[in-house]
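Novice: A structural model of the following input is requested.
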Amino acid sequence: MQVLFRATHWLRSWRLLQKEKHKDTISKVCQMMEIVTMGVFSKNGWSWRHRLG
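Specialist: Have a look, this model is predicted:
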């Protein structure tokens, strides 16, 4: 889960360098990835507050 959230963080940072028409799409994709990730982990009994290591 941390890997996916780190990836969305970098995508959001990279978004600032993109053309204006692509910025909203990148934000929506990042948001959807985070929602799906939290949903998958929570359905399998994993709290989003838990961390590995």
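Novice: could you use CA atoms for every contact and neighbour count after this?
Specialist: Fine.
Novice: check which helices and strands the biggest helix by length in the chain sits against.
Specialist: Secondary structure of the chain read by DSSP state H shows that its longest helix is helix 20-43. Contact analysis of helix 20-43 by 3 or more CA pairs under 8 Å, 6 or more residues apart in numbering; DSSP states H and E lists helix 2-15 as its packing neighbours.
Novice: this one next, for a side-by-side:
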Amino acid sequence: MQDKKVIVTGGMGVICSYFTERLLGYNEVTAIDNESTDKIENIKQLLGHKN
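Specialist: Okay, here's the model as predicted:
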């Protein structure tokens, strides 16, 4: 999947944060998460990305 607009639900979870990171290479990604059980540490490396 390339050059798409992608929404990832549960984006701060361990598995979804991995998918989000991989998708960011070729897509515009928006991650949505209610932060009820996930941790910001899972996506620290993604914060500030141009998307």
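Novice: TM-score of the superposed pair?
Specialist: Once superposed, the chains reach a TM-score of 0.40 (TM-score structural alignment, normalised by the length of the second structure), with 30 aligned residues with a CA RMSD of 2.5 Å.
Novice: quick one: distance of the longest helix of the first structure to the chain centre.
Specialist: 5 Å (CA atoms, centre = their mean, to the nearest Å).
Novice: what is the burial count for residue 18 of the second structure?
Specialist: 14 (other CA atoms under 10 Å).
Novice: should've said residue 10 of the first structure
Specialist: Residue 10 of the first structure sits with 12 neighbouring residues when counted by other CA under 10 Å.
Novice: OK, contacts around it?
Specialist: Not one residue lies near residue 10 of the first structure by CA atoms under 8 Å, 6 or more residues apart in numbering.
Novice: relative to residue 5 of the second structure, how far out is residue 18 of the second structure?
Specialist: Taking CA to CA, to the nearest Å as the measure, residue 18 of the second structure falls 17 Å from residue 5 of the second structure.
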